[in-house]
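S.K.: Attaching a predicted model along with its sequence, questions to come.
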Amino acid sequence: MKFTTRKLVSAAMVAAIYATLTMVLSFSGYGLIQYRIAEALTVLPAFSSIHIYSLFVGCMIANLLSPYGWLDIVVGSLASLLAAIATYYIGKSKLKYKKYLVPIPSVLFNALIVGGLLYYEGVAPTFLIGFLHVGWGQIVCAYILGILFYTLIEKKTILKRVFTGI
């Protein structure tokens, strides 16, 4: 991938938006049920690979406020990184309904990894409870809001330029 100033600025902006939204709305971004509105941004790697890194950095910064400490900073951010990589490859595919598939990695990786982390930390009484609760928050924020955001980017040229760095 060729790095341009526009792509770098777009990536920095997305990382800052992700971190800021999560930190400002921290009452809903940490815990058993996590409604991280910033997770709507997880569709962006489908448009540009630069956002694999921006979401990872944004999540890492946001997780500095996590009550689960270094474990969430490392493990939670790695869940976002894996999801972003998978999202990028779905975005590159020729699948007919990829818009509806793009948010799935974020839902699954976060439900599995962060749900497991919450079980390990004793927040969730079982792994299944952690998986279901984190998964529900991801369905609302990453899937539903993510598809709406994806659709906006598809239809609005200015948003596409801003969020993809093209």
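M.R.: Thanks, I have it.
S.K.: CA only for contacts and neighbour counts going forward, please
M.R.: Fine.
S.K.: contacting residues for the residue lying closest to residue 144 once chain neighbours are set aside?
M.R.: Leaving aside its sequence neighbours, residue 144 sits nearest to residue 40 (Cα to Cα, 6 or more residues apart in numbering; 7.9 Å). Applying Cα atoms under 8 Å, 6 or more residues apart in numbering to residue 40 gives the contacts 141-147, 149.
S.K.: Residue 70 now?
M.R.: With Cα under 8 Å, 6+ apart, residue 70 has these contacts: residue 64.
S.K.: Work out for me the element it sits within.
M.R.: Per DSSP states H and E: residue 70 is located in helix 69-71.
S.K.: Next: residue 11.
M.R.: Judged by DSSP H and E, residue 11 forms part of helix 5-24.
S.K.: ok, now residue 2?
M.R.: Using DSSP H and E, residue 2 sits in no helix or strand.
S.K.: Distance check, it against residue 43.
M.R.: To residue 43, residue 2 is 20 Å away according to Cα to Cα, to the nearest Å.
S.K.: another one to put next to it:
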Amino acid sequence: MKKQNVTFLTQAAMIAAIYVVLTYVFAPFSFGEVQVRIAEALTILPAFTPAAIPGLFVGCLIGNTLGGAILPDIICGSLATLIGAFFTCKLKDQAFPLLALPPVISNIVIVPFVLRYAYGIALPIPFMMLTVGIGEVVSCGVLGFLLYTALKRYRGRLFVPAGRK
């Protein structure tokens, strides 16, 4: 296996593991119609490495499974994180506020419908969009900004791009 593939897989696996641990440790407020998933702060990482895209997806998939989510939530919630991570990577050269938008928007659009139709939560969808959105702004916006600020000075050194030593 090429060294660049090993680097990519190692970074993805580490990000997935951190996402799972953060989701599991903070499970009491990582799930439900009012949630602040601390692990979603990691959705800023695709701005630093494309390995974060599969890492976040797999981490969310495992985190949702271990957290007791039902199958539609496991699939759709993980896809929301995947979509957010993909578009954050596409915006990697933009300023921070734009980097946080894709995961916030994808979760606002997808998660309330999962809560309604998979869990039968009878709250109005616009209200759940608001509550999920607030949680995402806290996790992706506030905590993601702190993570981004801490990591940006190490851009290109912390996450070694594939093919570099």
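M.R.: In hand now; what should we look at? Nothing here was measured: the structure is a model prediction, and the numbers come from that model.
S.K.: Can you tell me the SS state at residue 35 of structure 2?
M.R.: Recorded secondary structure, residue 35 of structure 2: coil (DSSP: H, G, I helix; E, B strand; the rest coil).
S.K.: Residue 92 of structure 1 versus residue 114 of structure 1, what's the distance?
M.R.: Distance from residue 114 of structure 1 to residue 92 of structure 1, counting by Cα to Cα: 26 Å.
S.K.: I meant residue 98 of structure 1, not that one.
M.R.: Residue 98 of structure 1 is 9 Å from residue 92 of structure 1, by Cα to Cα.
S.K.: what's the overlap in contacts for these two?
M.R.: Counting by Cα under 8 Å, 6+ apart, residue 98 of structure 1 and residue 92 have no common neighbour.
S.K.: can you give me the strands in structure 2?
M.R.: Here structure 2 has no strands by DSSP state E.
S.K.: in it, which spans are helices?
M.R.: 3-25, 52-66, 71-90, 96-117, 125-136, 144-152 (DSSP state H).
S.K.: out of those helices, deepest packed?
M.R.: Among the helices of structure 2, helix 52-66 has the highest mean neighbour count (mean count of other Cα atoms under 10 Å), at a mean of 25.
S.K.: what distance separates that one from the centre of its chain?
M.R.: 8 Å (Cα atoms, centre = their mean, to the nearest Å).
S.K.: Am I right that residue 24 of structure 2 is in contact with residue 66?
M.R.: Yes. Counting by Cα atoms under 8 Å, residue 24 of structure 2 does reach residue 66; the two are 7.3 Å apart.
S.K.: hang on, the earlier thing: the helix holding residue 70 of structure 1 vs structure 2, mean deviation?
M.R.: On superposition with structure 2, the average gap between helix 69-71 of structure 1 and its aligned counterparts reaches 0.5 Å (mean Cα distance after the TM-score superposition for structure 1).
S.K.: burial of the spatially closest residue to residue 68 of structure 1 that is not a sequence neighbour, as a residue count?
M.R.: Once flanking residues are discounted, residue 68 of structure 1 sits nearest to residue 121: 7.4 Å by Cα to Cα, 6+ apart. Residues lying near residue 121 of structure 1 (other Cα atoms under 10 Å) number 13.
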